[in-house]
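Novice: Attaching a predicted model along with its sequence, questions to come.
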Amino acid sequence: MLNRIEIRDFAIIDELTIDLHPGLSVLTGETGAGKSILLDALGLCLGDRADTSMVPEAAKRSEIHVIFDVSDTPRARAWLTEENLDEDNECLLRRVIQSNGRSQAWVNGRPVTRHQLEQLGRLLVGIHGQHAHQALMRPEIQRRTLDGFAGHANKLEPVSSLHARWQRVEAEIRSLSGGDGDHQDRIDLLRYQLEELDEEALTEEAFSQLEQEQRRLAGASEIIIACQRSLELLYEGETTAQTIIAAAERELDPHLGVDSALAETRDLLATGQVQLEEACQGLRQFADRLEMDPERLQVVEDQLSRLHDLARKHQVEPEGLAAHAEALRDELNRLESADSRLLELHAERDRILDDYRNAAAILSESRRTAAMQLGERVDDLLAQLGMTGAELTIVVDPDSEAPPTAHGTDRIRFDIRTNPDQRPAPLQKVASGGELSRIGLALEVATADTAELPALIFDEADTGIGGGVAEVVGRQLRALARHHQVLCITHLPQVAAQGMHQLQVEKRHREDGRTVTDVRPLSPEERTRELARMLGGLEMTEKTLNHAREMLERVD
């Protein structure tokens, strides 16, 4: 449900807050007061393209906030959850249009694209009338309207399920066939790649050992020198660590009997002497084993160079070449053994397609039956709404050769003829703005029990009608409001009287010369005066006031 609209600095609106309620709300006011501007502002929060001409000259930007309650709108809640934009049962849409042309949008405080805003808007509001947001024109809306009226979820589900199975089988067939390339070409390439990888690739451990060997060979001369210098300092030089420790031991020996603590220190020096001798022996052995081998070094470096080149070619790290080779080997084995699997998959795909076509045919038949019933119901309503002779034809055109889709193979189109002597044609090509609004009203009333959108807006659904037909339009809108929140912009008192809530749009001139629009809810007495104005024009008599009271009293 649409709870609130807040508008700041938009066209001739300075600052405006509109609180809306369940049921039927009507917006009335003089022509040119700015009723359509409200729809323009709402449309921006539903994903319409921004128009900088709507930003007043004195303002830097226009800002619109719209608050929805989505507790009873499962499709909108599911979309918000999927996009990580959910926030309990409230949904806040915000749109800002800068005077420099920049446009920004947010849902529940998180930035979104205009396309995301448009996707969400289609799940929240249906707008009928002379406005860019006419959902009824879209083929997918026409299809969903028919399916919702038919109530054949048990026929849609098998079609959707078989389509999903067909997609999975098709994906595996493409994968086993080598993707977009030729199956045999892929096998040949894999064999070539594995041949060069098997010749050179090392495991991660072997590559690490090779790098360690390279570092040892490359630094052999420096390591040998370091070992020799260490031995000189520790054991073999004129003044070594060993001779210094031995001298310290000799200095302490005569005094060991004086204090036992000194003997403990003397023992530590002796232990150090033993460890020093072991360390020197280790250095000698390491230095003796280490040889400078330029030829081996060259071999190792050449091998490392080839491995790095191979890694760049395959776009992996050198230590990952062996694992990459195994992955390619698995793919090659799968492709080489794919022929038998492909035969199974093609047979499975044929079976799924047969089942899919049968399920789609059952769905098509159900749609044709529902199309006739819905068309007849809408025709009756259109006659009541002043479009005598108008006829809605819902075309269900199956295409058995079309690729499977989740919703069947039918092309569904709403055709209309507005006069008996016309041939039916697509809705968007024939109906005028006022006619389209009444057709939308008839469809909404006919499908009220099954329609998904929580809020519906009718922009001057009463265009071109009057008298008793106008009262019928109002009654139908009120009946529709038992299932949806309905907002209607109207010039006719017969329609306005049916409203459960009435808002008046007024235009006034400020002292600085600027024209601005205000919207305010009307009290019962104010409603009477507004209806009287709509009935009698500028001259408001007691007769028109009594007539207005009578119209309000007659409402169920």
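Specialist: Received the coordinates, thanks.
Novice: only C-alpha atoms for contact and neighbour calcs from this point on.
Specialist: OK.
Novice: Any idea which residue is closest to the centre of this structure?
Specialist: Residue closest to the average C-alpha location in the chain (CA atoms, centre = their mean): Glu83, at 4.8 Å.
Novice: so who does that one touch?
Specialist: Contacts for Glu83 were tallied using CA atoms under 8 Å, 6 or more residues apart in numbering; there are none.
Novice: Also the one 10 residues further on?
Specialist: Contacts of Leu93 were listed using CA under 8 Å, 6+ apart, and they are Cys45, His65, Val66, Ile67, Ala105, Trp106, Val107, Asn108.
Novice: And those residues, which two are furthest apart?
Specialist: Across the contacts of Leu93, the longest distance by CA to CA is 13.8 Å; it joins Ile67 and Ala105.
Novice: dropping in the other structure now:
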Amino acid sequence: MLTGLTIRDVVLIDRLDLAFGPGLAVLTGETGAGKSILLDALGLALGARADSGLVRNGAKQAVVTASFEVPDGHGSQDILEEMGIDADGPVILRRILTADGRSRAFANDEPVNVATLKRLGETLVEIQGQFDQRGLMDPATHRETLDQFGGHGALLEKVGRTHASWSAARAAHRKAREELERARADEELLRHNVEELDAAAPEEGEETRLASDRTLLANAAQILEAMNGAAGALEAEDGAEQAVATAQRILERVRDRAGDRLDSVIDGLDRAAAEIQEAQHALSQIASDVEADSGRLEEVDDRLHLLRALARKHDIEADRLPELHRALSARLAALDDAGGGLADLAHVEESSRADYIEAGKALTEARCIAAAKLDKALTDELVPLKLDKAQVKTRLEPLDENDWGAAGMERVSFQVSTNPGAPFGPLARIASGGELSRFLLALKVVLSEANPVSTLVFDEVDSGVGGAVAAAVGERLARLGSDTQVLVVTHSPQVAARGLRHWHVAKQADGELVKTAVSQLEQGERREELARMLSGATVTDEARAAADSLLNPA
């Protein structure tokens, strides 16, 4: 609900602060007094197109601030949270327009772009005028409007869910098919690479191991010479083995006389003797192995050359060849088995499509039922608005399958025939200005419970009507105001009398300057304004009596 509107330096308004409450509020005044300026200012705060002509002559900038109280879970809060803006408390929209046409927008004192301001505004206020192409005048809103009227939330949720599943299944099938087509194109090369790796049969860590073997074999002569020298040194008459044995014999002769003092020394010599024997055995074994493998150098070189050539071919490290072998083998196996996998994906896609169609048909049937109810309710509302010859038809037009989406399988539009036998067509093309305003009012009355917007603004909805029709317009606006905040710019006393609040817009001269002033009328002032609207420039007692009857109907 709009709670406050602050306007600074907009056209003829220099300073204006208005406070609003629930229910129906009316704005009246002479033609040209500036009522449309108020709507232009409000539109500016709601993200409408900015025009530097709105800046008051001589001012540097125009500023408009609109404040709203919203319930928890309101759509505006979702948008604020999406933008990272604090959504607690009131929603405050501000627009600054400079004299050179530049514009800045703010939501809850945080800078936002105008597109975001407009998104917020569309969740808070709906302005209906004879030439306004937003709201119900925009066919893009008709499907959502019908679903709100019919209470199709659960059906829409199911359609959206099944459409998402179908889309995912379709994408997976398409991706697999494209991958298969690419793989088929490279199948000959893939098979050749797998056969080549099958033949090579690379092993984990093989290249590292072979490189070590090659270093050993390439230096076999020097290594054998060194090992033979070491073995000779150990086995010589004055070598380590003989020296340790001599020391053992000498100490064993006096061991008993020394108590246990020599035990650790003798044990150490025993270990040294054992280690020397093991070292001699190892040297002998290694020397035998080196001598036995001395003819493998060429074989190792050939194997390393093969592995490294394969690694260069596939632009990887040689030790990753086994991993590549497994991956290419798996791709080839998948290619050989692709027919079955594609068939499974095609089945999932078709099953998901069937689920979507089932959910979509259920939604379509519900929309047909809701459309019939809506058409009847609208026709009933049009009779007292002097549009009894008009017919309303909610049209459901099936979409091509390529256009099916999360919102269903049809396009929805509200169409009108204003005279018997005349063709049906869109609201804006078929109805005249005055008729269009009444059509929109009837739609709003019928759809009031389904409308998520808490503030409705009507600009001269009573244009071109009077008497009983104007009274019917006022009665419907008052009915709307019982559940929704409604602001109406009107020239009809029958409509103005229905307002819970009455604002009067007038021009005032301030020296050479002319300004627009807005004042809230009390009961006596309302009587005079209604009498003026009834009688014109000269207010008569008869007009005052008529105003009394409008304000206090029997």
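Specialist: Received the coordinates, thanks. Treat the numbers as computed from the prediction; the structure is a model and nothing was measured.
Novice: before we move on, the earlier item: may I ask which of the contacts of Leu93 of structure 1 has the most neighbours?
Specialist: Most neighbours among those, by other CA atoms under 10 Å: Cys45, with 30 neighbours.
Novice: Quick check: it vs Pro524 of structure 1, distance?
Specialist: Distance, Cys45 of structure 1 to Pro524 of structure 1, using CA to CA, to the nearest Å: 31 Å.
Novice: Repeat that for Arg4 of structure 1.
Specialist: Going from Arg4 of structure 1 to Pro524 of structure 1 by CA to CA gives 22 Å.
Novice: just Ser36 of structure 1 next, same as before
Specialist: In this structure, Ser36 of structure 1 lies at 24 Å from Pro524 of structure 1, with CA to CA as the measure.
Novice: The two: which is more packed in?
Specialist: Shown here are Ser36 of structure 1 and Pro524; by other CA under 10 Å, Ser36 has more neighbours (16 against 13).
Novice: so which strand or helix has that one?
Specialist: In this structure, Ser36 of structure 1 sits in helix 35-45 according to DSSP states H and E.
Novice: what's the answer for Asp9 of structure 1, then?
Specialist: Asp9 of structure 1 is part of strand 2-10, with elements assigned from DSSP H and E.
Novice: Next, count neighbours for the equivalent of Arg77 of structure 1 over in structure 2.
Specialist: Here Arg77 of structure 1 is matched to Gln77 in structure 2, going by TM-score structural alignment. A count of nearby residues for Gln77 of structure 2, using other CA under 10 Å, gives 22.
Novice: What of Ser337 of structure 1?
Specialist: Neighbour tally, Ser337 of structure 1, other CA under 10 Å: 12.
Novice: which helix in structure 1 runs the most residues?
Specialist: Ranked by residue count, the top helix of structure 1 under DSSP state H comes out as helix 338-384.
Novice: count of residues packed around Arg289 of structure 1?
Specialist: For Arg289 of structure 1, using other CA under 10 Å, the count is 10.
Novice: correction: Ile244 of structure 1
Specialist: 11.
Novice: sorry, back to before: give me the mean distance between the helix or strand harbouring the match of Arg77 of structure 1 and structure 1.
Specialist: Assessed by DSSP H and E, Gln77 of structure 2 sits inside helix 75-82. Its aligned residues in structure 1 lie a mean 2.3 Å from helix 75-82 of structure 2 after superposition (mean CA distance after the TM-score superposition for structure 1).
Novice: May I see the buried residues of that helix?
Specialist: Gly75, Ser76, Gln77, Ile79, Leu80 (16 or more other CA atoms under 10 Å).
Novice: Same list, those residues, but as CSV with distance to Ala346 of structure 2 please.
Specialist: As requested, these are arranged in CSV below (distance: CA to CA, whole Å):
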residue, distance to Ala346 of structure 2
Gly75, 39
Ser76, 41
Gln77, 42
Ile79, 39
Leu80, 42
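Novice: Many thanks, have a good one.
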